[in-house]
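Undergrad: missing the sequence, but the structure's below:
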C-alpha cells in the first residue's frame, strides 16, 4: 500500500542517457541504422514515437516494404536490397511468408531487442534539441505511457524520423515542395497543376463472412462517391495496399496539418466502404465486413534536408555513379498529384530508369550540422528524385549505410563530410560490401586476401534436360546468358514444335551499359523454320566484348512451343517482354510528353512457382560458375553470375581457401544465394516458400582444421561468424550439407 500526500505540484521523472549515436525514428531506415551501428560497436539509443517499429511498414499503416525490385516489374534484375535490409526481408519470409503485418512487427521488435549495444525507447517523442555551434549535443523526449522524460546526450545523431524532427529543431536547412524545372533542369518537375507534394494514405482490410453483414456509415463518411473521379476503379476485391491511391493532403502542410489530413482520409475510406457495401453495385459485398482500418495515415512526403549533394532526376535516369556511391535505388520516379484521390490526373506518374542508380554519401548528412546523418525519406534529394528514393527498402538500405558510417566516424574521429572525401569514402564502401551490403557496379577488393581457392567440383552448363512440358511463345521470351569478356557465344540447342510450318526469329541482344538488363543493341539474329517437333541449333558469330549478360530472345509466335526443363540455375533466368500492372501501364515504357526519360521495353521474370527455363544444350559447355568467382569481389549476379556452383552429382560439395602467409581475421562472412531478384514484399501479398531454392540451408565451417560453426537451418544470404579473438587463418573449409531444393550457390568468403 502506498499513500501519497497532497503537494503543491509534481513533476514527471527524468532519465539521462549517454550514447555514441542517437537514432531518431524507428521506421525501417532508423532500425537498420541502429542495428548497423550497434553491430559495429557503438552504444546506440533508438527513439521511436510509436509503440511498434517499422513506420509505414508496421501494422499501424500496413504498406508493403518495397525497393529496387519494384514488384519484379522493371528491368532491375537481382536488385533486392542486401545487408541488414535484406536480412529483415529474409527473416520475415522465413517466419511470415503469409504477410501478416502483426508478425512483421514481431520480426522487427525481436531484432532490436536482441541486439547488444542498442537501447530502444518506444512511445517516446523528441521535442527539444540542444546544440553547440554546428553540433547537436543532446535531445529530450517524453513517453506519455510511463510518464518519463529522457535527456539523451550523443556524440553523433541520425535523423530517420521522416519529418526530420532532429534537423528541424536544430535549425538545419531543409526544403518542402517541388523545385521548378529551371533550377535543376528536371523535366519531371510537376508544376502547379499536378502539385508539389505527395499526400498521405489510409488503408483498410476486408474479409468474407458466412452471413450478411450490415454497415451503417458514420456521419463524417463521404456521401457522394462521384467526388472521387477514379471511383469506377473501386471493386470489392481491392484491399490494403491495392488502395494506395486513396491519397490526400499534398497541398496542405503535411506535418502540422496531419490531423486534418487524417480526418479527410477517414471520410474517404468510410465513404468508399459505404459505396461498396450499400450501393448495390457489388452484391458479393453483402457478406463482407471491414476487418481493419488504419488509425494513422501513411505519410509520403514532408521535409527534405540539404546535404552536400542534392540527388536529382538526372542522377536517376542517367544512372550516374558517384565517387562516393554507398547505396542505390531502383523504384521508378513515382510522383502523385497533390490533390490525391480528388484529382482528375492519374493516381501516379511513373518512369523507370534502365537499371539501378547509386546514391552518394554526400546526400546522407546535413550540410548545416557537423554530426547529423540523414536517412529515410528526408535525405538530400529534389522532389523528383525523392519520388524514387522514398520507398522503404531503399530507406532501410540507406539506414545501414549511415549506421556503419557513424561507426567509422567514431573510430577515426571524422565528421560525415570528412568521411565523404574521395580519399576516405572507399573505407566505407569496402566495409559495407564486406558486411554483405551490395553497391551496384562496385567490387569488394580481395574478399579473402591472397587466398587460393579449390573446390570439390564445378557445374558447367552443358545440357538442361526436357521435362515433357511446353510453353507457347505467346509473348517475347529471352534467356539471360552470362558471358565473359573475350568469350564466344556458344551454340545453343533448343527443342521447338508447331502443328503447321512456322517461322521464328531468335535474336541476340545486349544492354548498352554494363550491369544493366535492358536489351537495346541487336548483335545478331537467326530465323528458324519450325515444323513438327524437332531440335534447333542457334549459332551466332559473336564474341562478348566485356563481362555481361546477353539476351537470347525469341520473338512472340503463339503457334510455336518451346520445351522446358525442371532444372533451375542461380544467376540464369528467363524473362518476358510483359506487363506488371502494379508499376507500369504497358510492356514498354512510353513517355507521353517531354519528361526527360527513356523509352524501352520491360523484360520481366515470372514469380515462383511460375518461373520457367527452356530445355537446352550448350556447345561448348558454358563455364559460368567457376571457383575463381569466389575471389572476384562480386556479391551477386551483375555483369556475370559471380557465383561458384558445385556439379549436380557432387554429393559432398566443399570449398577450401588457403593462405601461404597467415591471414589474420576476427570475422568470417559467407555470402550465399537467396535469389536477390525475388521481391519479398513484407505484408499482404504472401509468398510461395520460406526460402528461395538456391540458398545453402545447412553447412559446416572449419578454420585451421577446427569446426567453428555447424548450421542446419540457414535462410539468409549473409552469414557472419565472429570469433572470440583474432586468429591467424591458414585454411578455411566450407562443407555444403543442404540447399533449399536446387543447386546451391556461394559468392564469397569475406575475412575481416
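TA: Yep, that arrived. Everything quoted here is computed from the prediction, not taken from an experiment. Residues are numbered from 1 along each chain as shown.

Undergrad: Only C-alpha atoms from now on, for both contacts and neighbour counts.
TA: Noted.

Undergrad: Strands of the stretch 601-750 of the chain, start to end?
TA: Taking DSSP state E, counting those that start in this stretch to define them, one finds strands in the stretch 601-750 of the chain at 616-622, 654-672, 696-703, 706-711, 718-739, 746-751.

Undergrad: try this one side by side with the last:
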C-alpha cells in the first residue's frame, strides 16, 4: 500500500521522450502526417489532447471528411485525395459503409497504433514550448489529465497540426487571425466588416426512432424562441449530424479563447431546435423519436493562420496557378460563412467553385520565422479567403502528408524545412509523395530507381472501347447529360446512341471540351448539331467532324429535351462516366455558377456525375473505338484519370488478364508497388451517407505475382485499396514478373494505373 502523511513540494510524475518529429494535434491532418513520417522511417510522437483521434471527423464531432470532390457536386473529376487519407477512407468504406462514427474511430486508432515508429499520447495537451534559440524549438511540455503525468518531449523537428496552433503560437511563429483587406493580396472576394472576419464553430446532434411515443422536456438553458434563428423554417426532423452544419456561432468572438462560451450558446441552440421538433406540433413524425447523441465539443472552423514563405490566396484557387514546389492540392469551393452564423439574416454560406483543382505549394507548410516548425491542417499559410477552401479535412490531410514526408527527408539530410526547396531535394520530396499515393496535379512521377522504366511491358490483352452495350434503362433528358470520353488530339470519331422519343422532336447535341488539360469543366464548344428525331425507338448517328486540339476528355452533351430518353448501359469502365447539368444545393451548385462581376470568380456550368447505383454510362457505339488503355500506361507516372485514363485495362473477354515485365538480364527485386482504381470520383464521406458498396467496382479484388519460373511469389486477396506496397520477405532474383489479375469488385475490366519495382 501507499501511505503518506504530508509532504512539501510534491512534483508530478514526469516522463521524458525524444523523437525525430513531434506532431501536436491528432485530427485527420496530424494522423496522416504522423503515419507518413513513421512509414518513411523516422520516430514520431503524436500528441492529442482528446481521447480519440480524428478531430472534427471523430465521433466527438462527427463531421464528414471532404475535400476536392465536394460531394461530387463540382467539376473536379477523379479528385479524391490519395495517400494515407485514401487508405483510411477506403478501409472505412470496407468496414463501415453505413458511416458509424465509432467504427471510424477504431480505424484511425488502428492505423496509428500499428506503426511501430509512432508513440501516441492521448488526452495530452501541450502547454509550454522551450526554445534553443530565437527561431528553433527544442522541446514541448505536455500534461495528461488522465494519468496525471507531465511529458517533456524533444525533437529536432516539430509539426503543429493542432487547429489553433498551440505550439506555433507559444513558439512565437508569425500568425494572423481574421480577414485580410482586398488591397493586401488583390483578393476581390475579401469580406466586408458587415459580413465578418471569422467563421464560427458548429455542434451537431443525432436522433433515432424508438418505435414508441417519447417525451422531451428541454433543459432550462435551451433556446426558447426558435424564430431568433432566421433559418428556422429549414429545420426538419429527418436531418441529423453534420446535415446541420449551419448550426454555427462564434465568428464575432475570439474563436480560441471564447470556445467554451461558444459551446454553451450552441448547446442552447441545439436543445432549442430539438424542443421545436418534438414539441411544436409541426413534426408529428417525431413523436417516437429521441435524441441519441449531442456533441460535447464544437467543431472549429477558423482561428489562427500561420505565415509561411508563401500565402495561398484567392487567385491560386480560381486560376489554378502552378507552383514549382507543389506538394498537395485542394478543390473545395471558397466557402466563407457570415460571422453571425445561425443568427445571421444572410445565407449560411457563400461558396464559389473553381474550374478545377489547385496546387498547394510546400512554402505554405512551414513557419517563415521558426525554422524547425512545420504547419499542417487548417493553420497553414493562407489568406482568409483561400482558407475558405483549404480548411476542409481532405485538403488538410493531403497537405499534412506532404509535411510528414518532408520531415522524414529533413531528418535524413539534416535540414530544416526551408532547405528542402533546393531543386534536387524538392524533386525527391515530390517523387516520394507520389510513390506513397499522393496526387500532385500536373506532376508526373519520374523515378530513375524504378526498374519498370527499364522493362519491356506486355499484356495478355488491352481494352479498346468500341461500344457500351445497350442493356440498361432509358434515361430521360429532363436535364442535359453528357458522356465523358477520353480522346487523342485529332479528328473525333462518330458515335451512335439509342433513343426513345415520345413525339417527333429535335435532339440538340453539343460537343465540348475543357480550356485546360488540368480540369474537366466543359467550357469550350467544339461543335453543335441539331438532329431531327421521329417518334419511337431509334438509333441516332452523331457525326462529329471537328478537331480536338490536344489529348483530353470530350463531353458529348445531349441537351435537355423531355420528349427524349436515351438508353443506358450496365458497362462500367475505369475513366468513363456520364455527367449531368443538374443542381446540388448542398454545395451551392445550381447548374451554373454566375458570380457578381466584382468578386474575382469565374462563371461556368456544372456537369457532375450521379452516385451509384445511378450514374450509368450511355449505350453507344464508337466508330473505330478508343484505344487508350494500353499496358504502357502503367509507367506514365500518373496514377488516376486526368486528361487521359492513364490505366491499363485488360479486355473484358480475357480469361487470364495479366501484365508481364521483361528484363534482358535478371534483376534483384525487393519491393513492388501496384496502383489500382478505387474510383477517385467517389467522395467516401465517413458519416451520414450510406455507401452502396464496400469496395469500389473498378478495384481488382485479388492478384498473384509470379517470377520467371512461373512461381507465385505473392498473392493478395480481398484487396480494396488504391496502393499495394509489397515488401518481399526475401529479395527475388528474376528476369520476369507477371501480375495476374483475378477479377474486380464490380465485374468491370480489370486493370492497373501503375506498377513499380525496386
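TA: Yep, it's here. In this text, all values refer to a predicted model and were calculated from it rather than measured experimentally.

Undergrad: Any idea what the TM-score is?
TA: Superposed pair, TM-score by TM-score structural alignment, normalised by the length of the first structure: 0.98. Supporting alignment: 751 aligned residues with a Cα RMSD of 1.4 Å.

Undergrad: ok, and which of the strands of the stretch 601-750 of the first structure has the densest surroundings?
TA: With neighbours taken as mean count of other Cα atoms under 10 Å, these reach their highest mean count in strand 746-751, at a mean of 26.

Undergrad: residues in the second structure aligned with that strand?
TA: On the second structure, the counterpart of strand 746-751 of the first structure by TM-score structural alignment is residues 752-757.

Undergrad: how far out from the middle of the chain is that stretch?
TA: 22 Å (Cα atoms, centre = their mean, to the nearest Å).

Undergrad: Ok, stretch 586-600 of the second structure next?
TA: That offset, for stretch 586-600 of the second structure, works out to 22 Å (Cα atoms, centre = their mean).

Undergrad: Kindly report the same for stretch 659-669 of the second structure.
TA: Distance, centroid of stretch 659-669 of the second structure to centroid of chain: 36 Å (Cα atoms, centre = their mean).

Undergrad: how much does that stretch stray from the first structure?
TA: Here the mean offset of stretch 659-669 of the second structure against the first structure after fitting is 3.3 Å, by mean Cα distance after the TM-score superposition for the first structure.

Undergrad: just the strands in the stretch 151-300 of the second structure please.
TA: Under DSSP E, counting those that start in this stretch, the stretch 151-300 of the second structure gives strands at 157-160, 175-176, 201-202, 205-209, 248-249, 289-294.

Undergrad: again with the stretch 351-500 of the first structure
TA: According to DSSP E, counting those that start in this stretch, the strands that the stretch 351-500 of the first structure contains are 357-360, 372-374, 452-455, 461-464, 466-473, 477-483, 491-510.

Undergrad: Superpose on the second structure and give me the mean offset of the fourth one.
TA: Right, the one you point to is strand 461-464 of the first structure. So strand 461-464 of the first structure averages 1.4 Å relative to the second structure (mean Cα distance after the TM-score superposition for the first structure).

Undergrad: counterpart of that strand in the second structure, which residues?
TA: Under TM-score structural alignment, the match for strand 461-464 of the first structure is residues 465-468.

Undergrad: If you count neighbours, what's buried in the matching stretch?
TA: Within stretch 465-468 of the second structure, the residues scored as buried using 16 or more other Cα atoms under 10 Å are 465, 467-468.

Undergrad: Save the residues you listed as JSON lines, and put in distance to residue 290 of the second structure too.
TA: Below are these laid out as JSON lines (distance: Cα to Cα, whole Å):
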{"residue": "465", "distance to residue 290 of the second structure": "53"}
{"residue": "467", "distance to residue 290 of the second structure": "52"}
{"residue": "468", "distance to residue 290 of the second structure": "48"}
